[in-house]
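> Here's my sequence, what's the structure:
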Amino acid sequence: MDSNYTRPFRLPTDYKYILKWTQAFAHHTSLVFRNGQKAFLDNNCSYSNCYFTNDKSLLIDLRNFDAILFDVENNWDSHPPGRSSHQKYIFKASESAAHYPVCSRFYDNYYNWTWTYKLDSDIRWSYVTILDKEDNVVGPKINMTWMSPMGSTPDIVKKKLVKKRRAVAWFVSNCQTKERRVIADNLAESLDKYKLKVDIYGWCGNRTCPRNRLEDCLDLLQKTYYFYLSFENSWAEDYVTEKIFHPLLHYTVPVVYGGADYTRFLPPGSYIDAGKLNSDEVASLISTAIKDRHVYEEYFRWHNHYVYKESPPKADICELCRRLNTEEKQSTVGNFRKWWNPRYKEICRRGPHFTDLKFY
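Below is the predicted model:
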């Protein structure tokens, strides 16, 4: 690495320049990644002197950029020909490690920082923030400590549950007879013993709720359904998407299935983990809760202690800029491939691996 670098005279020298290296960013519609300084200013970041660009010729030399951002979806497009010791190479991923494993040993000790959904990332790409009743951020995190015992479900929450009349909903935009569909079908068979049904919305069901009217769909969920199938389309550590938070925020109990340790994300007693129970056991819990209003209300005791909010873009953006301004220590992620996906050897041997189910 070359430790000698200078700023070109035509641009402010006190900015932190972030080069979006891979093609994924060229097509990224999120305002989080728009070029320039505006994202940091608009989010009132404590450090706002950061500047996004996908123009590789903006500075005289690629080694002049303070950070180079690589997206997992196009991580292997190409590599910068040179690297300065002051630079931070950042691995960014919001997609699952199971679908985008990193197979080449070239990337071990390549990245300085990680910006992903994994809870031990340097910068978190998060769908949700958990707050206590004093508005302090308390999670999600690896070692989550939940309130115990929890108080009884608030009356205002109980009132939102009284008009529910259907057992289970599942919103799915594209499905095939794969693992998650089999789990759902088995559950449907088990529920049939109790004369309960899984209502499937989307291409593989007979009910409709357009994706462009998501709020209407969630309103339907809140008013009508006791439970919702929150099945992730990928089995990966910490990979938890809006699929579990949509029901949680709309007074419906999530039936989860995925590779995450859900105790890091959800209060105890607020969900059913279909990955740890067979379909008959899940169906029995659902039937019992529907028959006994008090049992069902117990799933919502967490409302006494916690608030879930969608994570704003500023949480990620501001942390990125803060780090670029305050952290000078240079280190790399040693066994990066294993950190990103502990099962990378198995997955990489199988070749390209893509999602077979897409949910919303």
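
> CA atoms for contacts and neighbours, from now on please.
OK.

> in the chain, which spans are helices?
Ranges of helices within the chain are 38-42, 155-159, 179-192, 214-224, 242-248, 279-291, 293-298, 314-326, 336-340, 344-350, based on DSSP state H.

> out of those helices, deepest packed?
Greatest average neighbour count among these goes to helix 242-248 (a mean of 21), per mean count of other Cα atoms under 10 Å.

> That helix packs against which elements?
Contact analysis of helix 242-248 by 3 or more Cα pairs under 8 Å, 6 or more residues apart in numbering; DSSP states H and E lists helix 214-224, strand 225-231, strand 253-257 as its packing neighbours.

> Chain neighbours aside, what residue packs nearest to residue 344?
Nearest residue to residue 344, sequence neighbours excluded (Cα to Cα, 6 or more residues apart in numbering): residue 101, at 6.0 Å.

> Ok, residue 300 next?
Per Cα to Cα, 6+ apart, closest to residue 300 is residue 153, 5.7 Å.

> Could you do residue 296 as well?
Nearest to residue 296 is residue 289, by Cα to Cα, 6+ apart, at 4.5 Å.

> I'd like the distance between the one you found and residue 344.
According to Cα to Cα, to the nearest Å, residue 289 stands 40 Å off from residue 344.

> here's the other one to compare against:
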Amino acid sequence: PILPEEDPHLIYGDRIEAQLSARPEGDVHSALIYQQIDERAEQTMWLLDECPVKCMVSNMDAHIGAADALIFNPDFIDRIPLTRKSSQMWFLQLIESPVNTPTLIDFNGKINYTVSYRWDADFVSPYGRFVPFKKPKTMLNKALSRKKKRVAWFVSHCLTTNRRWQFAKKLGTYIEVDIFGECGEGRKTQEEMREMLKNDYTFYLAFENSNCNDYITEKLFENALGNDIIPIVMGAPKEDYLKVAPPNSFIHVDDFEDAEKLAEYLKFLSTNDHAYQEYFAWKRLGRIEDSSLNCRICLFLQQPTPKYYDDIEKWWHGKQECLYATEPPAFIQ
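Presented below is the predicted three-dimensional model:
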């Protein structure tokens, strides 16, 4: 099963592995992918390592016409050709939640495949995923005693639909919460943030900017799990986190009646080494990896299944994927 309609019940990892395991029948050909990257990045082309087929990836505009596939974000609309060549596949990559994605009407009838963190995308591309080791490793204890501070939050957007700012401020009335970034004590570099999270803080607020199904970003995978700190998460439903995060690696706000109850649990963990270390036991069981998106697409391009989206706007914005806080949640009352 390669595309979601072929088996809608496959979870993230199963479909990713199925796409990575796919092998073409007959001759194998090299593939060239044009992938939109930050415009500030140097334009270049590279050969993808550890892919069963020869896969070239480029962000050079000169390759837009010759590429077998274009992978681009919605803001790329002014740079793509007016018409798609019959031999070229277009992949729309959606990395923001529907709340923060503009209308996609201009893409109706033009897109062949979708790339997104969302489970129903043709090529599921979560911000990270847990992959088990073949054999568990020896556990390394995480010393709680060296972490003197409690909760940190690095945030750039203060006003969001899920009222995460109010959540954090309410929690801060019961336990120490230090806020950095545009909404707090000034911005920090990525390196400064990593050092602070690794060495100083026990918990990190991995609060998403919107509460949408499957929307779990680098706040969990890079900022928290990548820096040996316990994430307190808010955003997607808990069951979505369980699909991609390591086992017993996070604390979800939905598990607590209110901010005071959450603070009580955080204080308990802060004084109990055994309970604290259980949140890092996953490190002996597996690791965080990306989803090998470009290799999966190059394999797929060997024998692509014809498809296109007549109404990509409805597919993305018409499914009630997000919750909007019209009243203050019980957590902050």
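
> residues in contact with the residue nearest to the spatial centre of the first structure?
Among the residues of the first structure, the one closest to the centroid is residue 241, at 4.1 Å (Cα atoms, centre = their mean). Listed by Cα atoms under 8 Å, 6 or more residues apart in numbering, the contact set of residue 241 of the first structure reads 127, 232.

> Which residue in the second structure aligns with it?
Alignment note (TM-score structural alignment): residue 241 of the first structure maps to residue 217 of the second structure.

> same question, residue 321 of the first structure
Using TM-score structural alignment, the equivalent of residue 321 of the first structure in the second structure is residue 298.

> what residues are up against that match?
With Cα under 8 Å, 6+ apart, residue 298 of the second structure has these contacts: 31, 32, 33, 53, 55.

> So which of those residues are in strands?
31, 32, 33, 55 (DSSP state E).

> For ChimeraX, write a command that selects the buried ones of the residues you listed.
Entered in ChimeraX, the line below selects the buried ones among those, by 16 or more other Cα atoms under 10 Å:
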select :31,32,33,55
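
> Nearest to residue 183 of the second structure among the ones in strands among the contacts of residue 298 of the second structure?
residue 33 (38.6 Å; Cα to Cα).

> and that closest one, what does it touch?
55, 56, 57, 58, 67, 68, 69, 70, 71, 294, 298.

> Please look at the second one and residue 46 and confirm they touch.
Put plainly, it is residue 56 of the second structure. Yes: counting by Cα atoms under 8 Å, residue 56 of the second structure touches residue 46, with 5.7 Å between them.

> wouldn't residue 130 of the second structure be in contact with residue 248 here?
No: distance between residue 130 of the second structure and residue 248: 11.8 Å, which falls outside the contact criterion (Cα under 8 Å).

> who has more neighbours, the two?
More crowded of residue 130 of the second structure and residue 248, by other Cα atoms under 10 Å: residue 130, with 21 against 12.

> Now do the residue lying closest to the more buried one once chain neighbours are set aside: how many residues are near it, please.
Spatial nearest neighbour of residue 130 of the second structure, chain neighbours left out: residue 288 (4.7 Å); criterion: Cα to Cα, 6+ apart. Residue 288 of the second structure is flanked by 19 other residues according to other Cα under 10 Å.

> Show me what residue 288 of the second structure aligns to in the first structure.
Checking with TM-score structural alignment, residue 288 of the second structure has residue 308 as its match.

> repeat for residue 154 of the second structure
In the first structure, residue 154 of the second structure lands on residue 171 (TM-score structural alignment).

> Counting neighbours, what do you get for the closest residue to its match other than its chain neighbours?
Spatial nearest neighbour of residue 171 of the first structure, excluding adjacent residues (Cα to Cα, 6+ apart): residue 201 at 4.7 Å. By other Cα under 10 Å, 18 other residues sit near residue 201 of the first structure.

> Residue 201 of the first structure matches what in the second structure?
By TM-score structural alignment, residue 201 of the first structure lines up with residue 180.

> Hmm, the residue nearest to residue 130 of the second structure is touching residue 126, no?
No: Residue 288 of the second structure is beyond contact range of residue 126, at 11.1 Å (criterion: Cα under 8 Å).

> any chance you could map the strands in the stretch 51-200 of the first structure?
Secondary structure of the stretch 51-200 of the first structure (DSSP state E, counting those that start in this stretch): strands at 67-71, 88-93, 113-116, 123-124, 128-132, 137-139, 166-174, 198-202.

> hmm, back to that, export the ones in strands among the contacts of residue 298 of the second structure to JSON lines and tack on distance to residue 263 of the second structure?
What follows is these, written out as JSON lines (distance: Cα to Cα, whole Å):
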{"residue": "31", "distance to residue 263 of the second structure": "52"}
{"residue": "32", "distance to residue 263 of the second structure": "51"}
{"residue": "33", "distance to residue 263 of the second structure": "48"}
{"residue": "55", "distance to residue 263 of the second structure": "49"}
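
> just the ones in strands among the contacts of residue 298 of the second structure now: which is nearest residue 309 of the second structure?
Nearest member of those to residue 309 of the second structure, counting by Cα to Cα, is residue 33, at 20.2 Å.

> what's the distance between that closest one and residue 312 of the second structure?
22 Å.

> ok, now residue 266 of the second structure?
43 Å.

> Residue 86 of the second structure too?
19 Å.

> next one: residue 176 of the second structure
Counting by Cα to Cα, the gap from residue 176 of the second structure to residue 312 of the second structure is 44 Å.

> Residue 263 of the first structure: neighbouring residues, count only.
15.

> Trace it over to the second structure, please.
Per TM-score structural alignment, residue 263 of the first structure is aligned with residue 242.
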